[in-house]
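K.L.:
Pasting the sequence and the predicted coordinates here, then a few questions.
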Amino acid sequence: MSDTKSVIKQVEELYAIVHELDEENLGLKEGFMVGSIIEKLPSNWKDFKIYLKHLTEDISMYQRLLKLCMEEDHRKNEKYDTLSREEKLILWKEETHTR
């Protein structure tokens, strides 16, 4: 996966491909999809990858995606918290002008 693109966006793109395969009766097993997504996570997600691999409870793909969303949001907030006031102001201005 690309470090410059949202992990969730990349997973959504993968799901679109999987959906197309399902329509052609060439579907993939959920376990294969889960393993593929986990392995393709960016290298700086190493600890989270290990966490996902060692989940002992049987959770749905949807629940795994929720965990990915929460982790990505957490990482964005963590990164944002380390920025200086000036950097935050610049980001805020960019976000408000692009809407």
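P.N.:
Sure thing, it's come through.
K.L.:
CA only for contacts and neighbour counts going forward, please
P.N.:
Noted.
K.L.:
can you give me the strands in this protein?
P.N.:
Counting by DSSP state E, the chain has no strands to list.
K.L.:
can you name the farthest residue from the center of it?
P.N.:
For the chain, the residue at maximal distance from the C-alpha centroid (C-alpha atoms, centre = their mean) is Glu86, at 28.1 Å.
K.L.:
all helices of the protein, in order?
P.N.:
Listed from the start of the chain, the chain has helices (DSSP state H) covering 7-23, 30-40, 46-53, 61-81, 85-97.
K.L.:
So which of those is nearest Met1?
P.N.:
Taking C-alpha to C-alpha, helix 30-40 is the member of the helices of the chain nearest to Met1, at 5.3 Å.
K.L.:
what about versus this one:
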Amino acid sequence: MYGIALALTTSKPDSTTVTKQVDDWIHANKVCRHTLLSVLSNDLFDVYASYKNVKDIWDSLILKYTAEDIVRKRFIIANYYRWEMIEGKDIKIQINEYHKLIKDIKTKSITLPDEFVSELLIKKLPQSWTDYKQQLKHRQKQMSLSDLITHIIIEDTNRKEYAAAKAKTLSAKAKVVEDKLAPKRSSCTSMQT
């Protein structure tokens, strides 16, 4: 802003350099150092107030916060990789969780290939979906994530409808068996009286 950024990128010139350049660097260092220290929190100010060169403060801050960012990225990637779908939990809710993990990854500027994201979702499907997972893996054409999610939601709906129809059929069969057994019981009770 004031032509003083050179103090952030260069070390102090040695004494053999032109006096004007040394004076410019000293001025730039002083202004940058005070500006930088003035925006730090009290805890960080206490740490960096003893530093005489702004470049040392700047390099230390970049190193510290870049390392913290790398740790955060590792944590987000680990969460993404460890995430599992749970049997019995609504698929739509779990897909929303998956979307949130992907969003967290994108906010940290981590890019993953679409094929990887889709394949990992297939891999994370619950154990009861094994046949379906195999069917998806053997497809000739790779599906986009949105197409895959649509496909999974349709499969989930079909499974729920099938389970409901099966339960209704079993209930009807149980009622028929119950009705057949009911008259025999009444004839036995009338014989006893």
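P.N.:
Yep, that arrived. Remember, it's a predicted structure, so these values are computed and weren't measured experimentally.
K.L.:
For the equivalent of Asn44 of structure 1 over in structure 2, the count of nearby residues, please.
P.N.:
Counting by TM-score structural alignment, Asn44 of structure 1 corresponds to Ser128 in structure 2. Neighbour count of Ser128 of structure 2, defined by other C-alpha atoms under 10 Å: 10.
K.L.:
Same question for the one 4 residues further on.
P.N.:
When neighbours are counted by other C-alpha under 10 Å, Tyr132 of structure 2 registers 14.
K.L.:
do Leu41 of structure 1 as well
P.N.:
19.
K.L.:
ok, and the closest non-adjacent residue to it?
P.N.:
Closest residue to Leu41 of structure 1 apart from its sequence neighbours, by C-alpha to C-alpha, 6 or more residues apart in numbering: Met1 at 5.7 Å.
K.L.:
Same question for Ile37 of structure 1.
P.N.:
Per C-alpha to C-alpha, 6+ apart, closest to Ile37 of structure 1 is Val11, 7.3 Å.
K.L.:
Could you measure from the counterpart of that neighbour in structure 2 over to Ile102 of structure 2?
P.N.:
Using TM-score structural alignment, the partner of Val11 of structure 1 in structure 2 is Ile95. According to C-alpha to C-alpha, to the nearest Å, Ile95 of structure 2 stands 11 Å off from Ile102 of structure 2.
K.L.:
ok, now Arg159 of structure 2?
P.N.:
Distance from Arg159 of structure 2 to Ile102 of structure 2, by C-alpha to C-alpha: 26 Å.
K.L.:
returning to what we had before: how close does the match of Asn44 of structure 1 get to Ile102 of structure 2?
P.N.:
24 Å.
K.L.:
residues in contact with the match of Asn44 of structure 1?
P.N.:
Residues in contact with Ser128 of structure 2 (C-alpha atoms under 8 Å, 6 or more residues apart in numbering) are Glu87.
K.L.:
Before I go, just wanted to say thanks for your time.
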